[in-house]
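Participant: my questions are about this predicted structure, shown below with the sequence.
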Amino acid sequence: MNTPAISIVMPVFNAGDTIGEAIESCLQQTFPSFELIVVLDGCTDTSGDIVRSFQDSRIQIIVREHSGVTEASMQAIRSARAPLIARMDADDISHPDRLASQEDFLRSHPGFSAVSGQVRLLNPLGDGMQRYVDWVNSLKNADDIARGRFVECPVIQPSIIVRRSALDAVSGYQRCDWAEDHDLFLRMLRRKMLIGKVDDLVLSWRDGSGRLTRRHPSYAQEQVWKMKAHHLALEERVVERGVAICGAGPIGKKLARLLQVKGVQVNGFFEVNPRRVGERISGVDVAGLSEFGSRWRDSTLIGAVGIPGGREMVRKLAVDQGYREGEDFWCCC
């Protein structure tokens, strides 16, 4: 049997309503050299019957007791034969040229570890998910993705193809208290791995109240902030010089406390609200914008202003003062 160029990895838990369309979208790819590994993770519905009905030699089925998406994904990756791993969820639709476009990118860019693409949201519930997808789609290249890593997850997981060697280098998906996909990308980016982007539409991403990102505790907002603090605390410059936080509101305060728990030196806050200037929060001073760019200048600047337009405001202030986003300055919301 010839070794495929791409292994599509699809963990499944009770997705009988959508898995048929998801598998069909994989089998209709214009790129021919792939295998599809479907992990039935303790399914109790019709998912297994639907997968078996395809009777396609490119499909490998793994049945296991339910243990969650991280373990199911890693079992599929361990079984994969290809040097490229494409993630796919059982409720999404890969566009026909997805594999062809992304494989061509990685073949043409040997220094890149992974590649994503443009995503369309299906059935948005109107609660901000479309804004998130629009933001992800606005990240056009590896630099954008790297700089955006602490704002939100800069890659929609089922849109990505990753080199097997890159996954092995960071020990793949890991069980953690927060989103396993964002955690993986943060570990890759801290290792200076490049995640690229094709400008083609590669995925239709189905929204819904039952989606894991909406119902699992690992994706709760509190866990998101713990994850950001955990990974910020591993950044070399943050460890060496501490941080100054732009924004002394609820987000800035929360992030400061979490960073302090991780042993990070929080040197102070910058704040536009004059009523907060001169206060002390978490044991450190709150300074006004008149001192921005001079006080705590050696610290890593953290943007933590959650109001609409806050990120752009902080970014302009920082760039005007010579901060370099992704080096001595990070937007975190």
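Facilitator: Right, received. Where do you want to start?
Participant: all contacts plus neighbour counts: C-alpha atoms, from now on.
Facilitator: Noted.
Participant: what lies in contact with the longest strand along the chain?
Facilitator: Across the chain, the longest stretch assigned as strand under DSSP state E is strand 195-206. Outside strand 195-206, the residues that touch it by Cα atoms under 8 Å, 6 or more residues apart in numbering are 91-98, 101-102, 105, 112-124, 140-142, 145-146, 158-159, 189.
Participant: go with 6 Å
Facilitator: The contact list for strand 195-206 (Cα atoms under 6 Å, 6 or more residues apart in numbering) reads 92-95, 98, 113-122, 141-142, 159.
Participant: and the strands in the stretch 1-150 of the chain?
Facilitator: With DSSP state E, counting those that start in this stretch applied, the stretch 1-150 of the chain shows strands at 6-12, 34-41, 59-64, 84-87, 93-94, 114-122, listed in chain order.
Participant: count of residues packed around residue 228?
Facilitator: Number of residues near residue 228 (other Cα atoms under 10 Å) recorded here: 22.
Participant: from residue 179, how far out is it?
Facilitator: 11 Å (Cα to Cα, to the nearest Å).
Participant: likewise for residue 93?
Facilitator: Taken as Cα to Cα, the span from residue 93 to residue 179 is 21 Å.
Participant: okay, those two: which has more neighbours?
Facilitator: For residue 93 versus residue 179, the count of surrounding residues by other Cα under 10 Å is larger for residue 93: 25 against 22.
Participant: got another one to weigh against that:
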Amino acid sequence: MTSIMPVFNGAAYIGAAIESLCQQTRPPVQIVVVDDGSTDDSAARALAAGKELVTLIRQPNRGYHAARNAGLAAAQGDVIHYFDADDIAPPHALEAMIGALSANPGWDAVFGCWRNFWIDALAAERDADANRHLVGVQRGLVLMAALFRRTLLDRMPPFPESGGWAEGPLWTAELVRSGANLGRIGDVVLERRIHHDNDSRKKTLDGLIDLAFKLRKASRASTTKTDGAANS
């Protein structure tokens, strides 16, 4: 099992994120940290926290999705875990998911639950009303709350590297459309730290608008392709 962790100027958070993986009851055998052009000491803190488990890749700043693609290329495991440098994995997270995959050999991936918590008082105050629904245990297809068989990812297209925040959910939508067998468990496998530096939080509104347009475009393309096949 390999965990893939992109980071850009995440020195304040990455140490705790990696420690949470190392302290798992079933830790990964490899943590691929992709330093996406950080100007702080993210890489040094990652190496200090992960020691022999960390494989460090450095690249110019190209975005999180490009970093995830680079991480997958360097991954040695046959099960892949995507993780953000500012999140925390509860101690039994990976054991719960790998156990579910082992018990269900027909599953291509397994998704667990997650919860958010604020570590910045100003961010908590700012988001208290708009994101009240985010408090507590959440369920859904969240990339960082999942394990993927490598065989599935090898069949999937890479993460689009030209777009922004919306490309992640768009990739997940493509995963669902692919017909992959996706399992779910009720365990909380991810704790998302919400703070003023969260890149995806800053871009959520623009990202959702962008995502809506891209999903509509993809739906129209799929409909056109289906109609064309029916008329041929």
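Facilitator: Looks like it came in fine. This structure is a prediction, so every number in the text was calculated from the model and none was measured.
Participant: what's the TM-score once they're superposed?
Facilitator: Between these two chains, after superposing, the TM-score reads 0.85 (TM-score structural alignment, normalised by the length of the second structure); 220 aligned residues with a Cα RMSD of 2.5 Å.
Participant: got a markdown table for the strands of the stretch 1-150 of the first structure, with distance to residue 134 of the first structure too?
Facilitator: Output for the strands of the stretch 1-150 of the first structure, formatted as a markdown table (distance: least, Cα to Cα, whole Å):
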| stretch | distance to residue 134 of the first structure |
| --- | --- |
| strand 6-12 | 25 |
| strand 34-41 | 29 |
| strand 59-64 | 33 |
| strand 84-87 | 21 |
| strand 93-94 | 18 |
| strand 114-122 | 9 |
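Participant: one step back: what's the offset of the longest strand of the first structure from the middle of its chain?
Facilitator: In terms of Cα atoms, centre = their mean, to the nearest Å, the centre of strand 195-206 of the first structure is found 13 Å from the chain centre.
Participant: in the second structure, what stretch matches the very next helix or strand once past that strand?
Facilitator: The C-terminal neighbour of strand 195-206 of the first structure among helices and strands, as given by DSSP states H and E, is helix 212-215. Under the alignment (TM-score structural alignment), helix 212-215 of the first structure falls on residues 199-202 in the second structure.
Participant: on average, how far is that stretch from the matching bit in the first structure?
Facilitator: Relative to the matching residues in the first structure, stretch 199-202 of the second structure has an average distance of 2.1 Å after the fit, by mean Cα distance after the TM-score superposition for the first structure.
Participant: just how off-centre is that stretch within its chain?
Facilitator: 14 Å.
Participant: how about stretch 227-239 of the first structure?
Facilitator: Relative to its chain's centre, stretch 227-239 of the first structure lies at 16 Å (Cα atoms, centre = their mean).
Participant: quick check: closest non-adjacent residue to the counterpart of residue 107 of the second structure in the first structure.
Facilitator: In the first structure, residue 107 of the second structure lines up with residue 112, judged by TM-score structural alignment. In this structure, residue 112 of the first structure finds its nearest non-sequential neighbour in residue 194, 4.8 Å apart by Cα to Cα, 6 or more residues apart in numbering.
Participant: what lines up with the one you found in the second structure?
Facilitator: By TM-score structural alignment, residue 194 of the first structure lines up with residue 181.
Participant: how about residue 121 of the first structure?
Facilitator: Counting by TM-score structural alignment, residue 121 of the first structure lines up with residue 116 in the second structure.
Participant: residue 95 of the second structure matches what in the first structure?
Facilitator: Aligned by TM-score structural alignment, residue 95 of the second structure pairs with residue 100 of the first structure.
Participant: please disregard the earlier target; I meant residue 77 of the second structure.
Facilitator: Mapped onto the first structure by TM-score structural alignment, residue 77 of the second structure lines up with residue 82.
Participant: what of residue 211 of the second structure?
Facilitator: Residue 211 of the second structure maps onto residue 224 in the first structure, with residues paired by TM-score structural alignment.
Participant: show me how far stretch 218-230 of the second structure is from its chain's centre.
Facilitator: 30 Å.
Participant: what's the neighbour count on residue 260 of the first structure?
Facilitator: By the criterion of other Cα under 10 Å, residue 260 of the first structure has 15 neighbours.
Participant: gap between it and residue 227 of the first structure?
Facilitator: Using Cα to Cα, we find residue 260 of the first structure at a distance of 14 Å from residue 227 of the first structure.
Participant: OK, contacts around residue 122 of the first structure?
Facilitator: Applying Cα under 6 Å, 6+ apart to residue 122 of the first structure gives the contacts 205-207.
Participant: all helices of the second structure, in order?
Facilitator: 14-22, 42-50, 64-74, 93-103, 121-127, 150-155, 167-177, 199-202, 204-231 (DSSP state H).
Participant: the second one vs the first structure, average distance?
Facilitator: Read it as helix 42-50 of the second structure. Averaged over the aligned pairs, helix 42-50 of the second structure sits 2.2 Å from the first structure after superposition, using mean Cα distance after the TM-score superposition for the first structure.
Participant: what's in contact with that helix?
Facilitator: Under the contact criterion Cα under 6 Å, 6+ apart, helix 42-50 of the second structure has outside partners 10-11, 15, 19.
Participant: repeat the analysis, applying 10 Å as the threshold.
Facilitator: With contacts defined as Cα atoms under 10 Å, 6 or more residues apart in numbering, helix 42-50 of the second structure is touched by 5, 7-22, 30-37, 51, 53-58, 85.
Participant: rewinding a little: to what extent is the match of residue 95 of the second structure buried, counted in neighbours?
Facilitator: Other residues within reach of residue 100 of the first structure, judged by other Cα under 10 Å, total 15.
Participant: ok, and the closest non-adjacent residue to it?
Facilitator: Spatial nearest neighbour of residue 100 of the first structure, excluding adjacent residues (Cα to Cα, 6+ apart): residue 31 at 4.9 Å.
Participant: so the one you found touches residue 6, yeah?
Facilitator: Yes. Using Cα atoms under 10 Å, residue 31 of the first structure is in contact with residue 6, at 9.4 Å.
Participant: tell me, what's touching those two both at once?
Facilitator: Listed as contacting both residue 31 of the first structure and residue 6 by Cα under 10 Å, 6+ apart are 99, 103.
Participant: ok, the two, which is more surrounded?
Facilitator: Counted by other Cα under 10 Å, residue 31 of the first structure and residue 6 do not tie: residue 6 has more neighbours, with 25 against 19.
Participant: thinking again about what came up before, report the contact partners of the match of residue 194 of the first structure.
Facilitator: 106-110, 152, 175.
Participant: list the contacts of the residue mapped onto residue 60 of the second structure from the first structure.
Facilitator: Taking TM-score structural alignment, residue 60 of the second structure has residue 65 as its aligned residue in the first structure. Residue 65 of the first structure sits next to 40-43, 72 when contact means Cα under 10 Å, 6+ apart.
Participant: identify the farthest-apart pair in the residues you listed.
Facilitator: Greatest spacing in the contacts of residue 65 of the first structure, by Cα to Cα: 43 and 72 (11.8 Å).
Participant: fine, thanks again, bye for now.
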